[in-house]
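> below: sequence and its predicted model.
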Amino acid sequence: MKFTDGFWQLRPGVTALYAQEAYDIAEVTDTPDGSGIMITAPTTVIAKRGDVLNRPVLTTTLSSPAEGVIRVRIAHHTGRNWHGGFPLAGAAAPSTASTKVSATGGELNAGSLVARIAPGAPWDLAFEVEGRRVTGSGNKAQGYLKLAPDASVDPGIVRNARDGGAVPTSTTFVHEQLDLGVGELIYGLGERFGPLVKNGQTVDIWNADGGTSSEQAYKNIPFHLSNRGYGILVNDPGHVSYEIGSESVERVQFSVPGEVLEYFVIAGPTPKDVLGRYTALTGRPPVVPAWSYGLWLSTSFTTDYDEQTVNSFIDEMSARELPVSVFHFDCFWMREFNWCDFEWDPRVFPDPTGMLGRLHDKDLRVSVWINPYIAQRSPLFREAGDAGYLVKRADGSIWQWDLWQAGMGLVDFTNPAATAWYQAKLRALIDQGVDCFKTDFGERIPTDVVWADGSDPERMHNLYTDLYNRAVFDVLNDARGAGEAVLFARSATAGGQSMPVHWGGDSTSTFASMAETLRGGLSLAFSGFAFWSHDIGGFEGMPDAGVFKRWTAFGLLGSHSRFHGSSSYRVPWAFDDEAVEVTRHFTHLKMRLMPYLFQLGVEATRTGAPVMRPMQLEFPDDPAVAHLDRQYMLGPDLLVAPVLSDSGEVEFYLPEGEWTSLLTGQAVEGGRWLRETHDYMSLPLYVRPGTVLPWGAREDRPDYDYHDGLTLRVFRGGSGSHSITVTAPDSTSRDYTADLEEITG
């Protein structure tokens, strides 16, 4: 949100009070993390004693919840209610930071990260990583802003047609502006489909069902990462507005409604270090089952299907040697107008328990679509409404609308009894044979409602998805056991990475949408999410054969892979015979890569490093990769450049060293751009110099004993010996060592 009119003036109707000096710096013991520093910052420079009268101040508190992390809280009136931040599992330990206050200022030392506040004017709060200033809050950076009723800036986010909520009435905001250095680039802020580098953008953290072709996003994360060796989490689940060098071009501004703004500065120095500390604070994913890495085949959205249709797809995939691990039933497994009643439509699935058993006999897992809405026609609407399990309006009536499902209500997951009721419906499906759930929606959450626990509706709009996905993930974890629970979720907020897997939402069936989907996944990876998927071929529309085949190669070179569409089936033979060959080739390749991919997932639980990685995450010191968003690293060792054109021509960059094509074995010298033309059976897939790649013995399934028949493929560009770890699906872990002089790759 922009408050100023150029450099000199405020916009009409805006009154701003800025921290002008650190008038008083004191050590305190009552911060959320124990000991810390409190700074009293008057909104004018105090030149004489009378200046302290009739003068607002901002109170800034510094503390540390963990090594390398500093909490900053800016408050106008400290006695006003604050709706609170995210649940942060990593902020529970006692602080180990040290504080020091002297005539030269205040210092909070959190190990690799230090905050320094200079006394007096001008206001200057600096953050140092390993002794180097990486950013800071300077003159007119910390501000408290009031809007007149006729102010020319919107008092909150501009609502969209599917929101249904009223425009926020807050007329007060707190903002911070942190220095944006020369050459500094900003990444993250959730799954965003525009340019990967966020400089110059305005970003609103407000979950919305906007597809992949707009500025809206399903997964809004108020966390950004800088190439200068630090990250920032704004600890507010409500609406956070960002101006990333787009209002003050020398700064990153973030603002929230109300009286309090809290954020965390997170140290690097490398991007991986930042993500490691960030995910330690907000949550890391558990191990997801090996079978989930296999191909997911869907009924698609509005297609007609019954058990015979399902079996025809599965049997034909098997006959063509196209391994499928999961079969997914989308919305119409339930009767129309009844979503969600969690009952199989008896007109097309008269024997669901028997059908699920027959699918399991074919060695398949089963996924079914759900959402958190209860349609008016569903018998569960009255059941939930009478019990008080649906969100209500201020007058006590049930909140309802007609977008998506006629007269639908919304399950109130702030009510523990409502959560238990919802989970009981899922347990019945699990007992029937369902293995996992696609948790669709969770973004269209109204703000003109009353929650059972009294939560602020603005806070709950983004946070709802966390409660929804947690309810489902927990019931799967309880029923299936640790390491077997997996979702296919669309919406998320900070911490959502602890409930994998997430997919990229509603794309269109074009090369342009394929590219924006990739950008969204890379941005989400920069936001702490280790596992990610997308609709191969695009969701809306029918892809032509070329788009489908190129997207298939891309989609099978990630952590999770799904064929899914809107109004048409996505079985390969619906396109052409070559699409079948492409699917077979890249599905078999992924199965061979499972010892490598599964180990990446295991390591993500310990480090937070994503499976699919932006180039900047692996090569932070190579300036040539800074803006790259059409290629990525699959783990640390495989470089993938999806083909995004009809012609098969692709331009990509190889960092320095001798890289080897995994598909052809050809060695290529890096440190330069390359242009190649690929047929549908190929794409740029290069192995990093000196890699030891564990190569599995099977290509028919993802969940096999990776140690049995394992081959170590050793690639050019290294020397000496190199050890790797391989963990099998049964958790058996072994270390292997290879001599890098013995080139076999």
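Structure's in. What do you need?

> going forward, measure contacts and count neighbours with C-alpha atoms only.
Noted.

> need the contact list for the residue nearest to residue 536 when sequence neighbours are not counted.
In this structure, residue 536 finds its nearest non-sequential neighbour in residue 563, 5.1 Å apart by CA to CA, 6 or more residues apart in numbering. Residue 563 makes contact with 295-298, 535-537, 570-571, according to CA atoms under 8 Å, 6 or more residues apart in numbering.

> put this next to the first one:
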Amino acid sequence: MPSKNLSDDVTQLYNHISLISSKSACVDFSFVETDYALRVEAHAPGVFRLRVLAVDKLNNEKLSTRAKVHQEMLLVREEAVSEMELATLPDDVGWSLAQGETTLLLYRSPFKAVLQRNEQVIWQSQPSVLTRLDDSAWQWTTLLHEDDALYGLGDTQQELDRRGESLSSTGLARLPLLWSTRGWGLYVNTFSPVTHDLGHQHAELYVAQVHDAKLDLFLFFGEPSEIINQYSALTGRAGQSGLAPMGLWLEAQAHQNAEQINAVVAELEEQGVCLDVLDLGVRDAYVFQADKPLLEWDAERLAHPKAFAERRFELQLAAAGRPIVLADTALFEEWEDRAWLLINDEDGCAYQHPGDEYTQGRPFGLLDLTHKDVMRMWTERQRQMFDEGVAYAYCDANFQIADEVTGRGGETGDLLRAIYPILARQALFEAYAGHKTPQEGLVISSNLFPSAQRFAWQQGPRVENTWDGLERSLKSALAVGNSGVPVQVHRLGNALADTSTMTAELYLRWLASAVFSANFAFQSAPGLLPSAFDADTRALINHWLQWRFRLVPYVLGIIEDAVRTGLSVQRSMAQAFPHDEQARLWDTQYLLGPALLVAPVLHSGIQTKVYLPAGEAWWDMRTGWRYEGGTVLDVEVGLDSIPVFGREGHMLCLGPQAQHISEFNSARLLDEVWMFGMPEHNPVVMRNKIRVMQMQGSSYIKGLEGLKILPSEGLEVKRRGAEVRISRAR
């Protein structure tokens, strides 16, 4: 959306504030000579909420039922839960609003805002920060410090630092959270389009244009991990994904039928690759019957999920079904009469979307998921597919909904396009996970939208089968993690691209990187399966798959932590080490959870470089050697290895060797513990309570009964019943 030119008279209207009233959690100001007010809330520790609204709405802000529903899609916590202390600044130039060590300064005239922590400025607006572009658009301008590196706002396969870019929230890969390495973050709470100029037009300014009748901003302060924690607590977090989906996945191609897919699965089993989940891909696996509101399987492709039942190990199914009904059917006519389909305002009839490859070009209508009865029906039908054997649902719902299309509650245009993917994914999540306590399950999707972080299992992009494609896939996962989405899984290549460029060396490097991630999926294309390579390469593939299973307890532990913190599985250097400017330059390295630094090899050859972040000590998992941070290492890495360094003070809990996730013993998930220096932190591990206590220079650990312990050099282990003592070797 293009930027608008500002006139001086509009700018001056919002240039002077006056105090109206104050409470412990809320302070109201008026914009002098206007009908608008500024409400500032201490929304949570580390969070200020700033809202611009009409003065007559301050004590009478009533939302319609539909507006409340929309707000719940954006926020899970509407009320302010913190407090602040109001004081007048010297010479009556403004006010300070303090939350602990952090203070928001609001200057009277010209109006501007400054955020301080321990009296150090970490964020400030431009004087005359607020301008109104028209009746339904606002502009907020922030001054950028030379040290501001900006992250978030959704997917990118290029530079993770977004400074210098101009982005619109209407893009399909956009998310609303922005943060800076200087310790501030910003979230614009709206479904309306937002344009972010991140120093593109003026290097020293970040300009947000919000095309909404009201302005609602959340200002965060703290480390990136603290900002993401507060953001996800505010907007919602994902449920647990469970053990089963942590195994090996195969993504089938759209044209493959059950017989062809079964042949691929059997071939993989012969090579020692035992799949846990079969993903049928984005093609609709089931559709509504022509004359009944019942879902039926695509007979040409698989007929029924039991077509994959005869396997050595259980093979769970992930399948896609879109909320559509074909236009040339009796069911379409019935639901059009009942107003259960999205409507074309121009003629009052159900809107017919052009056909696509999955409907063989036949036009279709979209279920009106804004209608509660339709939403309930679609959720119930999905629950029936779960009962029939579909373990995980696939959901991409970024339909090109035209401006003239309207939903039941009057939603149209940008609003309808924004909320429709949320409703579609919410229905699937309720069907597949919402009935469980805790809500354990996942819905797979590759499209992004506000609230995407509430649903586990984001799927990575399709990229070229090249070294550049590998790097793009990695950066996409790190960018999404910077934006508050905890899990993005990788495709091991792209079946829709040229597979002849996938060499054995590239394949192994890609696999090694994917093993040290949330998870990945093999691609069911001849050039991207292990059978495409020689025996030595296949042996190395099995080597990496063994590592994958051993890492499952740790990776799932990270995902379980995300339920509480919102932090991602793969964490960029900027997110993990915001004050290390050198680390930010190494933007293809990442932390896997809190304990492991991973530096994938993204080029041909065995020589590579690794940067170890300053202020920490790091243990090479291949050699056991210890290195001080702040250094660059030249390392030699064979195809059976990847540069991984343990963070001092942490532990890595590994599972047993396995071929299939069903081989995990729920009573004994762990097999071995690696220690990186003297343990100081409780380890991240699935469903286990291992506690570390330090006393008199030693660490005492409970929960390691029966496990093999590999201490770092210079440490010794003593077992005393259920307790393990780690101390310096004498």
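Okay, I see it. Everything numeric here is computed off the predicted structure, so don't read it as measured data.

> ok so, going back, which residue in the second structure lines up with the residue nearest to residue 536 of the first structure?
Using TM-score structural alignment, the partner of residue 563 of the first structure in the second structure is residue 522.

> ok, average deviation of the helix or strand its match falls within from the first structure?
Remark: residue 522 of the second structure resides in strand 520-523, with elements defined by DSSP states H and E. Superposing on the first structure places strand 520-523 of the second structure at an average distance of 1.8 Å from its equivalents, by mean CA distance after the TM-score superposition for the first structure.

> quick one: what's aligned to residue 149 of the second structure in the first structure?
Counting by TM-score structural alignment, residue 149 of the second structure corresponds to residue 185 in the first structure.

> residues near its match, how many?
19 (other CA atoms under 10 Å).

> ok, and the most crowded of the contacts of residue 563 of the first structure?
residue 537 (32 neighbours).

> show me what that residue aligns to in the second structure.
Taking TM-score structural alignment, residue 537 of the first structure has residue 493 as its aligned residue in the second structure.

> okay, and that match sits in which element?
Following DSSP H and E, there is no helix or strand that holds residue 493 of the second structure.

> so what's it up against?
Taking CA under 8 Å, 6+ apart, we find residue 493 of the second structure in contact with 462-465, 470, 502, 507, 510, 522-523, 528.

> swap in residue 380 of the second structure?
residue 431.

> please report how far it lies from residue 367 of the second structure.
14 Å (CA to CA, to the nearest Å).

> and for these two, which residues touch both?
Common contacts of residue 380 of the second structure and residue 367 (CA under 8 Å, 6+ apart): none found.

> so where do the helices sit in the second structure?
With DSSP state H as the criterion, the second structure has helices at 8-13, 65-74, 224-235, 258-270, 330-337, 372-388, 413-429, 467-482, 504-515, 535-565, 573-576, 581-585.

> map residue 123 of the second structure across to the first structure for me.
Counting by TM-score structural alignment, residue 123 of the second structure lines up with residue 135 in the first structure.

> isn't its match up against residue 124?
No: counting by CA atoms under 8 Å, residue 135 of the first structure does not reach residue 124; the two are 10.6 Å apart.

> skipping adjacent residues, who's closest to the residue nearest the centre of the second structure in space?
Residue closest to the mean C-alpha point of the second structure, counted by CA atoms, centre = their mean, is residue 485 at 1.3 Å. Computed as CA to CA, 6+ apart, the closest residue to residue 485 of the second structure that is not its neighbour in sequence is residue 453, at 4.5 Å.

> the one you found -> the first structure?
Checking TM-score structural alignment: residue 453 of the second structure goes with residue 497.
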